[in-house]
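Student: Sharing a model prediction with you, sequence too.
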Amino acid sequence: MQTLPIKYLNRKEIDDQKWDLGISNAINALPYAYCYFLDNMAPEWSALIVGDYEVLMPLTWKKKWGIRYLYQPHFIQQLGIFSDTKISDNHVDVFMAALKNRFRFAEIFLNFDNQLKGAPARRNYILLLKPGYEQIRSCYKNDLLKNLRLTARETFTFKGGDLDDTLQSYQHEYKHRIPHVKSTDYEAFRQVCLSADSKNKLVIRSVTDADGSRLSSAVLINDAGRLILLLSVTSRSGRSRSANHYLIDQLIREFSGQDLVLDFEGSDIPGIAHFYSNFGATDQPYYFYRYNRLPWWIRLIKP
């Protein structure tokens, strides 16, 4: 990598087949970096590339007041540099310097393999599913086991779910907590899910009670060796009856024994982090990177 120049390519210059293959071959591959995910969530993305797509960095950008800047799209937790070999700290620095030559401002999240000195770490809990269900369950925390014993008294059904119903429930439940996520973002995410579904990569599961009422649902993507919990929603009744605990436990039971990483996609929120860690999940941090080279008159507005 040290002897190869970093090339900048606009979206139309990128070979989709080579790009997706490069992501698949990366030791730190993530589904967010595939063309179908980026094209829906950040249509004007471009990239930094080394060699014949051996090292890749998707760049999600927008333009305001004639100035291009990097941002993190909704529903894409982390991007950064992807490579088929280990990325050194020096290589990360080289890529970050290349960003500054083209973009005046950045607020982005680098993936778990892009540790950058001084970049704040964000929590992301993961669970290896290969060991099998019984071994995984043996690492469950006591309060989780207590909640699961309570669900055993219920007449819950774990089954497939509906994408549109789950998205509508999620929007209704969380619209006041995340008002910055607009209807256009949800529609773009829906298109990501439909694309994933066409590739047999989409997983939707729900928990219903004896009356058929949906208590908890989750949308996941099974790609690049990861089963990523893209979003989940639990009703008030479901929370009081631990339906969300039951949902995750049943997902683990379904996919255990496979060479997959269950990626909980968070969280820095203490209560959510505690919930995920109860399943024996461990933190695999990713990194926030920010710089500001905007003109002084804009910095008065955006420090």
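Tutor: Sure, I can see it. Residues are numbered from 1 along each chain as shown.
Student: can we go C-alpha only for contacts and neighbour counts from here?
Tutor: Fine.
Student: Val233 falls within a strand, correct?
Tutor: Yes - applying DSSP: H, G, I helix; E, B strand; the rest coil, one finds Val233 inside a strand.
Student: ok now do it, which residues does it touch?
Tutor: Thr166, Ser169, Tyr170, Glu173, Ser216, Ser217, Ala218 (C-alpha atoms under 8 Å, 6 or more residues apart in numbering).
Student: now Pro5
Tutor: Residues near Pro5 by C-alpha under 8 Å, 6+ apart: Val50, Gly51.
Student: Let's see that with 10 Å instead.
Tutor: Pro5 sits next to Leu48, Ile49, Val50, Gly51 when contact means C-alpha atoms under 10 Å, 6 or more residues apart in numbering.
Student: gap between Ser206 and Phe75?
Tutor: In this view, Ser206 and Phe75 are 20 Å apart by C-alpha to C-alpha, to the nearest Å.
Student: More neighbours: which of these two?
Tutor: Higher neighbour count among Ser206 and Phe75: Ser206, with 28 against 18, using other C-alpha atoms under 10 Å.
Student: looking at this, that one is in a strand?
Tutor: Yes - counting by three-state DSSP, Ser206 is part of a strand.
Student: Isn't it up against Ser235?
Tutor: No - contact criterion C-alpha atoms under 10 Å: Ser206 and Ser235 do not qualify, at 11.5 Å.
Student: shared neighbours of those two, anything?
Tutor: Counting by C-alpha under 10 Å, 6+ apart, the shared contacts of Ser206 and Ser235 are Arg214, Leu215, Ser216, Ser217, Ala243, Asn244.
Student: The strand or helix carrying Gln191 - contacts with which helices or strands?
Tutor: Gln191 is part of helix 183-198, with elements assigned from DSSP states H and E. On a contact count with 3 or more C-alpha pairs under 10 Å, 6 or more residues apart in numbering; DSSP states H and E, helix 183-198 meets helix 35-41, helix 163-174, strand 202-208, strand 214-223.
Student: got another, please set it beside the one above:
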Amino acid sequence: MPPRLLRYSELDLAAWDACVAEAREVVPYACSWWLQATTGRWEASVEVEAGTGRYLSVLPLPTKWRLRGREVYQPAFTQQLGLLTLPESQFSDVLLHLRQLPKRYAHFYTQLNDQTPLPSALLPLTGQTRTTYHLPLHPEYAALHAGYTADYRRRLRQNNELPLPLTVSPASSVDEMLVLFKQYTGEVAGLKNRHYQQLRALFAALQHHNQALPLEVRAPETGELLAAALFVRFRTRLIYLFAAASPAGKKVAAPLLLLDYVIQRHAGTPSLVLDFEGGMIKSIARFFANFGATPVPYAALSFTQRPWYLQWIR
């Protein structure tokens, strides 16, 4: 059965999440509860199996109204979406789903996942090639540690030699982390109050599904929060979703300790990949690369209402 455009009220969320959980593409951002926390409601192009009602492929389309009309957009805390498919899908080409969309969006922007090949017919609509950084975690920690830059290995060694070394511990909530981020980074990052509310809702959902790993580093003498991060474990992905650090925390390499902790804890896990979820800013890309991570591209599609692009696709 060809894909159909479904409104949020028409979606079978149980079938949706079953498809996301089994899809060839590992994309936690496409889980219904993730989208509910970050966008509330969404439309989607869905391939439904006749007779069973199973969803064989889904293309999430978060939408909102603007003065110029209805838009598809990329929600906050949602690095990638794109097409997710089961092996039985007959429509595993994202172009076949886009062909089903009516001329209903004044503007369209979506970031595909890094596991979806981009059809050549869509290249004129690619807003840009974006980059994230991946580090496969199947090697043992000693091998991964050897892949760090010499400076990172030195700073970790120096911390371990302190009378009171900094340590990483689980965090009970994200509230202090958000305060820290808002104080030192929030204005530059452009986050509004609604974004912090979305992240709190997402954290609650991640906790409910046992996928949240919130961590922190505190000053041993004072208990001051120096750095914190929220990691997400979903199938074969470990995602560095959100982080904050004070100037004092950066000075003592607290963010480095957080990442080294999760790498050490998950080292030797077959098929697991740490997605640093970023790399478009050079200084941040360099920080990730210093752990031995490598760049991975993914595409962003963007177009504004004009003669529907399928008129020139042959």
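Tutor: All right, it came through fine. Quantities reported herein were computed from a predicted structural model and do not represent experimental measurements.
Student: okay if I get the helices and strands packed on helix 183-198 of the first structure as a markdown table plus distance to Thr151 of the first structure?
Tutor: Formatted as a markdown table, those follow (distance: least, C-alpha to C-alpha, whole Å):
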| stretch | distance to Thr151 of the first structure |
| --- | --- |
| helix 35-41 | 36 |
| helix 163-174 | 22 |
| strand 202-208 | 11 |
| strand 214-223 | 12 |
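Student: Single out the most deeply packed of these.
Tutor: Greatest average neighbour count among these goes to strand 214-223 (a mean of 24), per mean count of other C-alpha atoms under 10 Å.
Student: got the contact list for the equivalent of Phe288 of the second structure over in the first structure?
Tutor: Counting by TM-score structural alignment, Phe288 of the second structure lines up with Tyr276 in the first structure. Taking C-alpha under 10 Å, 6+ apart, we find Tyr276 of the first structure in contact with 124-127, 144, 245, 248, 263-267, 282-283.
Student: ok so Tyr276 of the first structure is a strand residue?
Tutor: No - applying three-state DSSP, one finds Tyr276 of the first structure to be helix, outside a strand.
Student: picking up where we left off before, so which of the contacts of Tyr276 of the first structure is the closest to Ala196 of the first structure?
Tutor: Of all the contacts of Tyr276 of the first structure, the one with the least separation from Ala196 of the first structure (C-alpha to C-alpha) is Asp263, at 16.6 Å.
Student: That closest one matches what in the second structure?
Tutor: Checking with TM-score structural alignment, Asp263 of the first structure has Asp275 as its match.
Student: Give the burial count for its match, as a bare number.
Tutor: Neighbours of Asp275 of the second structure (other C-alpha under 10 Å): 22.
Student: you'd agree it is up against Phe242?
Tutor: No - look at Asp275 of the second structure against Phe242 with C-alpha under 10 Å: they stay out of range, at 11.8 Å.
Student: any shared contact partners between these two?
Tutor: Phe231, Val232.
Student: Map Arg253 of the first structure across to the second structure for me.
Tutor: Using TM-score structural alignment, the equivalent of Arg253 of the first structure in the second structure is Gln264.
Student: Correct me if wrong, but that match is in a helix.
Tutor: Yes - with three-state DSSP as the criterion, Gln264 of the second structure is part of a helix.
Student: Next up, the contacts around it.
Tutor: Here Gln264 of the second structure is in contact with Leu137, Glu140, Tyr141, Ala142, Leu144, His145 (C-alpha under 10 Å, 6+ apart).
Student: Pull out the buried members of those residues.
Tutor: Those of the contacts of Gln264 of the second structure that meet the buried threshold are Leu137, Tyr141, Leu144, His145, by 16 or more other C-alpha atoms under 10 Å.
Student: Nearest residue to the last one in space, please, no chain neighbours.
Tutor: Going back to what we said before, that points to His145 of the second structure. Arg153 (7.4 Å; C-alpha to C-alpha, 6 or more residues apart in numbering).
Student: Just give me the match in the first structure for that neighbour.
Tutor: Using TM-score structural alignment, Arg153 of the second structure lines up with Leu145 in the first structure.
Student: can you check Leu56 of the second structure too?
Tutor: Using TM-score structural alignment, Leu56 of the second structure pairs with Glu54 in the first structure.
Student: so its match touches Ser83, yeah?
Tutor: Yes - with contact defined as C-alpha under 10 Å, Glu54 of the first structure reaches Ser83; the gap is 5.9 Å.
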